[in-house]
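S.K.: Here's a sequence, model it:
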Amino acid sequence: MKRYCLALDLVDDPQMISEYEAHHRNVSAEIKKSITDSGITVMDIYRAGNRLFMIMEVDDTFSFEKKAAMDAANPAVQVWEQLMWKYQQALPVAKEGEKWIIMDQIFSL
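M.R.: Modelled structure (predicted):
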């Protein structure tokens, strides 16, 4: 098992944040299946203000490249991602078109 932590910002608007959270209370089975099919075994998202943190635990079959290819080939995921981008904004350190940024682990106990 490997763990990744990622970060992303939301548009800093209380109504938009509320809508984003509502979408995540009703994620479709198809979107959930696309996540688990890619080798992600645990995915949790936390919010502080408009900053999001995602913690993913993955199995040996997972790679970000594989996940990206699967997502690109899945029309439901493309619709979901397009909808989510309405609420999301890239971190200042993001490259062009980059959404979730992998965080570097700097401490472990």
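S.K.: from here on, contacts and neighbour counts on C-alpha atoms
M.R.: OK.
S.K.: What segments of the protein are helices?
M.R.: Secondary structure of the chain (DSSP state H): helices at 14-25, 29-37, 64-72, 75-85.
S.K.: Next, the angle helix 75-85 makes with the longest one.
M.R.: The directions of helix 14-25 and helix 75-85 differ by 160 degrees, with axes from the mean of the first three to the mean of the last three C-alpha atoms, to 10 degrees as the criterion.
S.K.: Let's compare: structure for the following, please.
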Amino acid sequence: MKRMGMVIGVEPRMIAEYKRLHAAVWPDIIDLIGRCNIRNYTIFLREPENLLFGTWEYHGTNFEADMAKMAADPKNQEWWSFTIPCQRPLESRKEGEWWAMMEEVFHHDRSASLKTTRT
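M.R.: Alright, predicted model coming up:
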């Protein structure tokens, strides 16, 4: 499992639309996310900076292939036709990125660090 984080700007005039879209994500998109081995996907909004922060866990074995499958899916391309106009990519992102990927520098999972002892 690999945890991933990413960031992108959101157009201030499109925040309400972006929230509306994500309040009712299409079932086909939810299914595709799962079929591409992504779990625990969350997007946060930070105002007034108008930044979106996304985080998820990747549970597959071929990230590039799964992302290519996601990008090629016709329903996802339709979904992106609504979401992409809401977004404003960071100028500092790497070539080929839309959302700027982030480096994980700390993670703590309390449930994994607890040990059960029986007496």
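S.K.: Send over the TM-score of the superposed chains.
M.R.: The TM-score (TM-score structural alignment, normalised by the length of the first structure) is 0.86; 106 aligned residues with a C-alpha RMSD of 1.7 Å.
S.K.: Quick one: the helices of the first structure as JSON lines, columns for distance to Arg3 of the first structure and mean neighbour count too.
M.R.: Below are the helices of the first structure laid out as JSON lines (distance: least, C-alpha to C-alpha, whole Å; neighbours: other C-alpha atoms under 10 Å):
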{"stretch": "helix 14-25", "distance to Arg3 of the first structure": "21", "mean neighbour count": "13"}
{"stretch": "helix 29-37", "distance to Arg3 of the first structure": "14", "mean neighbour count": "14"}
{"stretch": "helix 64-72", "distance to Arg3 of the first structure": "13", "mean neighbour count": "13"}
{"stretch": "helix 75-85", "distance to Arg3 of the first structure": "22", "mean neighbour count": "13"}
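S.K.: Of all those helices, which one comes closest to Ile101 of the first structure?
M.R.: Closest to Ile101 of the first structure of the helices of the first structure, according to C-alpha to C-alpha: helix 64-72, at 11.7 Å.
S.K.: Which strands or helices does the closest one pack on?
M.R.: Identification of packing neighbours for helix 64-72 of the first structure by 3 or more C-alpha pairs under 8 Å, 6 or more residues apart in numbering; DSSP states H and E yields helix 75-85.
S.K.: got the angle between the helix it packs on and helix 64-72?
M.R.: 100 degrees.
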